[in-house]
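Enquirer: Pasting the sequence and the predicted coordinates here, then a few questions.
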Amino acid sequence: MAAWMKPSVDMDKLSYEIFSILETKFLFGCDDDKLGSIAGTPPETPSKPRGSSGKVRILSIDGGGASDGLFAAVSLTRLETSLRRRSGDPSVRIADFFDLASGSGPGGVLAALLFSRGPNGRPLFSAEEALAFLSENLRRISNAVSKKGIFWKRSGIFGRIFGDRTVRDALKPMLIPCHDLETGAGMMFSRADAVEMDGYDFLMKDVCAATCAGDQAVAIRSVDGLTKISAVGAGVGNPTAAAITHVLNNKQEFPRANGVEDLLVLSLGGGRGASPPSKAKLARIAADGAADMANGLRAGKTRAGKVVAAEAALTERNVEVVLFRGSKLSERTNAERLENFAGELIREEERRKWSMEPTVVIKRGSPMV
């Protein structure tokens, strides 16, 4: 997948197919009209027997505002706790159970925190540590590109956290977007590209500033100084679709991923409600199905209040999309949905221990630091 997302007939066709799949098979964020149009529609192709070749596990975090990152971090903290309990390993981290992370805006920062390599070769942050970081630095992340803000200071928050780590140093495949004013095109910071070429490798602290840039342009360069980007945020509106496109086109790292039936997707994000009291979407979970989570974030809450609101949202029951059957009020809370998804991740991890063929073959990047 090229770092610059240039439009083409083939890419447009692929994007259309993926969005069609998301709408008709996984039903991510469908509205009532779309639900009504496909209710009762049978699957076009028979599903692959469970466990036949494994599933690529994708984590996508859709950034909206800085507060959306808090809701995603709360959900991932709950998920990480469940994975530790189920696996019996207290050192487990989110990156251990996902094969690729894709995130935009604050969601990109969260992905970078969870999937960057730490000093011992393990993930840099746990989900709980990432939640604490976002909670403490919410306002500064929102203003990361101000000339008087943290991006321009060597002692800035991104610099202190990531140091000289680059995209290539990520433990696993990672996608973080921005928009490049130099080319007028979307730019995808991709570990797969960074491993292949220095001109596509950037400091992680710069990548985080770029994806959070908003409409304030940030000038950054690749590690070899040859690639210059004038970055603003909002390069990709749907990191889930970008992640699926990347996986299905990257046969070197995902040789057995041929369609959406080979994917296990957790998509966390903050949609935008039409007006206050409408609720933003917290999460969309697809694991042989789909589920919507909603949050009740209101403007004006304190930092601690927003975390409490996110945690409270996990106890709610929301409208659940049932494949080919429309929608109904879920019988499970959002926390129970995450618990169920943790079970899917554990089962896939156990399946791989006995598999003769790898589901994922990650390109070698930087050695442990």
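Expert: Arrived safely. Numbering: from 1, shown residues only.
Enquirer: going forward, measure contacts and count neighbours with C-alpha atoms only.
Expert: Noted.
Enquirer: Quick one: residues contacting residue 112.
Expert: For residue 112, the contact set (C-alpha atoms under 8 Å, 6 or more residues apart in numbering) comprises 170, 204, 208.
Enquirer: top of these by neighbour count?
Expert: Top of the contacts of residue 112 by neighbour number is residue 208, holding 31 neighbours under the definition other C-alpha atoms under 10 Å.
Enquirer: Shouldn't it be within a strand?
Expert: No - secondary structure of residue 208, determined by DSSP: H, G, I helix; E, B strand; the rest coil: helix, with no strand assignment.
Enquirer: quick one on the thing from earlier: will you turn the contacts of residue 112 into CSV that also has distance to residue 260?
Expert: Supplementary listing: the contacts of residue 112 in CSV, determined by distance: C-alpha to C-alpha, whole Å:
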residue, distance to residue 260
170, 25
204, 30
208, 29
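Enquirer: Closest one to residue 364 out of these, please.
Expert: residue 170 (10.3 Å; C-alpha to C-alpha).
Enquirer: Spatially nearest residue to that closest one (excluding sequence neighbours)?
Expert: By the measure of C-alpha to C-alpha, 6 or more residues apart in numbering, the closest residue to residue 170 outside its immediate chain neighbours is residue 116, 4.4 Å from it.
Enquirer: ok, second structure coming up, stack it against the first:
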Amino acid sequence: MELSKLTLEIFSKLEHKWLSHCKPNHKTRILSIDGGGTTAIVAGQALIHLEDQIRLRTSDPQAQLADFFDIVAGTGIGAILAAMITAGDAFGRPMYTAREAVRLVSERNSELYKFKSGGVFRRRRKISSRSMDNVLKQLFQRKEDGRLLTLKDTCKPLLIPCFDLKSSAPFVFSRADASESPSFDFELWKSTCSTPSVVDIVLDGVSETIDQMLGNAFCWNRTDYVRIQAFGLGSKAMRKEEVLKERGLESLPFGGKRLLTETNGNRIDSFVQRLVATAKPSPPSSPCKDSAVNSLANGR
């Protein structure tokens, strides 16, 4: 309990310091990418469509997701995608587009999640940490100088929650923490490999609870919150094509659910229209005095 109170106090102070120069009417734009197993089919297709629509709306073929969101968070394989689209190159621009990130994760999925047998009777499947580490190091190595990227090298604030097995307490890899203390400036590949989604989901109660809470919070302005989730999709080959065509599901107050007439693709299109129309300069980035990341003007 004391550790939780201390963590809350630290994050409260960091949040206050980071947002102290923000205008009261500024809306913080958050992109959260769930794990979704080991394939990230749903998240991947949603991210690609989101970035394509942003480029179409802005008539800017170089626009990327990091340009239009203030904070990016992710868990499991979603953490890998979140880190890839925010990892900065030597010029302070994102190293990967959404399409490039999804393609690389898909192509190297068998290496990222290479299973091996374990246990007394070798019935328990384990992920080969060596194989995953090698792939992640390659993904988060800067091409210009070959340096392994750290949390301070991201273009936008990045959050990756995980669970500390030693203290039995939640822990968050954060660029804000990295800027405050070098001891928290973890290498990106280490941050993303800490939350692999290798357990089959039996009951998705946590995400439903969170979705209900967020749905209630945005009940007066539902256009500010969009959740993309797939239900009952068929074969893997079909899923990629059907993700955006599937009808969306909306959370209602008091735990209710409603099947929408809009598809997931339609919802993303509407959200992008609002996102681009209300695009403003991002909040001041976390103070990274020693970082090579340059300040981006007008959210770019």
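Expert: Yes, it's here. Nothing here was measured: the structure is a model prediction, and the numbers come from that model.
Enquirer: before we move on, back to that, if I align to the second structure, which of the contacts of residue 112 of the first structure are still contacts?
Expert: Counting by both residues aligned by TM-score structural alignment, their matches' C-alpha atoms under 8 Å, the members of the contacts of residue 112 of the first structure that carry over to the second structure are 170, 204, 208.
Enquirer: could you pull out the strands for the first structure?
Expert: Taking DSSP state E as the test, the strands found in the first structure are 56-62, 100-103, 174-180, 185-190, 218-221, 228-232, 263-269, 280-286, 291-295, 319-322, 326-329.
Enquirer: what sits against the residue mapped onto residue 50 of the second structure from the first structure?
Expert: Residue 50 of the second structure maps onto residue 79 in the first structure when the alignment is built from TM-score structural alignment. Listed by C-alpha under 8 Å, 6+ apart, the contact partners of residue 79 of the first structure are 94, 338-339, 342.
Enquirer: The closest residue to residue 164 of the first structure other than its chain neighbours: how many residues sit nearby?
Expert: Using C-alpha to C-alpha, 6+ apart and skipping the chain neighbours, the partner closest in space to residue 164 of the first structure is residue 203 (6.3 Å). By the measure other C-alpha under 10 Å, the count of residues near residue 203 of the first structure is 20.
Enquirer: what's the distance between residue 23 of the second structure and residue 282 of the second structure?
Expert: Using C-alpha to C-alpha, to the nearest Å, residue 23 of the second structure is found at 10 Å from residue 282 of the second structure.
Enquirer: Same drill for these two, tell me which one is more crowded.
Expert: Between residue 23 of the second structure and residue 282, counted using other C-alpha under 10 Å, the more crowded position is residue 282 (22 against 9).
Enquirer: wait, the more buried one sits on residue 71?
Expert: No - under the criterion of C-alpha atoms under 8 Å, residue 282 of the second structure is not in contact with residue 71, lying 9.4 Å apart.
Enquirer: if we can go back for a sec, got the strands of the first structure as CSV, with distance to residue 133 of the first structure columns?
Expert: Written out in CSV, the entries for these read as follows (distance: least, C-alpha to C-alpha, whole Å):
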stretch, distance to residue 133 of the first structure
strand 56-62, 16
strand 100-103, 17
strand 174-180, 19
strand 185-190, 22
strand 218-221, 23
strand 228-232, 23
strand 263-269, 18
strand 280-286, 19
strand 291-295, 21
strand 319-322, 31
strand 326-329, 34
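Enquirer: Minimum distance to residue 5 of the first structure: which of the ones you listed has it?
Expert: Of all these, strand 185-190 sits nearest to residue 5 of the first structure, with 5.5 Å by C-alpha to C-alpha.
Enquirer: Give me the neighbour count for residue 168 of the second structure.
Expert: Applying other C-alpha under 10 Å, we find 8 residues neighbouring residue 168 of the second structure.
Enquirer: Would you mind finding the match for it in the first structure?
Expert: Residue correspondence to the first structure (TM-score structural alignment): residue 168 of the second structure is matched to residue 184.
Enquirer: quick one: that match from residue 7 of the first structure, how far?
Expert: To residue 7 of the first structure, residue 184 of the first structure is 11 Å away according to C-alpha to C-alpha.
Enquirer: what do residue 282 and residue 71 of the second structure both touch?
Expert: Taking C-alpha under 8 Å, 6+ apart as the criterion, residue 282 of the second structure and residue 71 both touch residue 28.
Enquirer: list the contacts for the closest residue to residue 219 of the first structure other than its chain neighbours?
Expert: Counting by C-alpha to C-alpha, 6+ apart, residue 230 is the residue found nearest to residue 219 of the first structure once chain neighbours are left out, at 4.5 Å. If you count contacts by C-alpha under 8 Å, 6+ apart, residue 230 of the first structure has them with 179-182, 217-220.
Enquirer: Closest one of these to residue 329 of the first structure?
Expert: residue 179 (38.2 Å).
Enquirer: Can you name the residues that contact the residue mapped onto residue 61 of the second structure from the first structure?
Expert: Under the alignment by TM-score structural alignment, residue 61 of the second structure pairs with residue 90 in the first structure. When the contact criterion is C-alpha under 8 Å, 6+ apart, the partners of residue 90 of the first structure are residue 84.
Enquirer: Next one: residue 90 of the first structure from residue 306 of the first structure, what distance?
Expert: For residue 90 of the first structure, the distance to residue 306 of the first structure under the criterion C-alpha to C-alpha works out to 27 Å.
Enquirer: Also residue 345 of the first structure?
Expert: When C-alpha to C-alpha is the yardstick, residue 345 of the first structure and residue 306 of the first structure sit 28 Å from each other.
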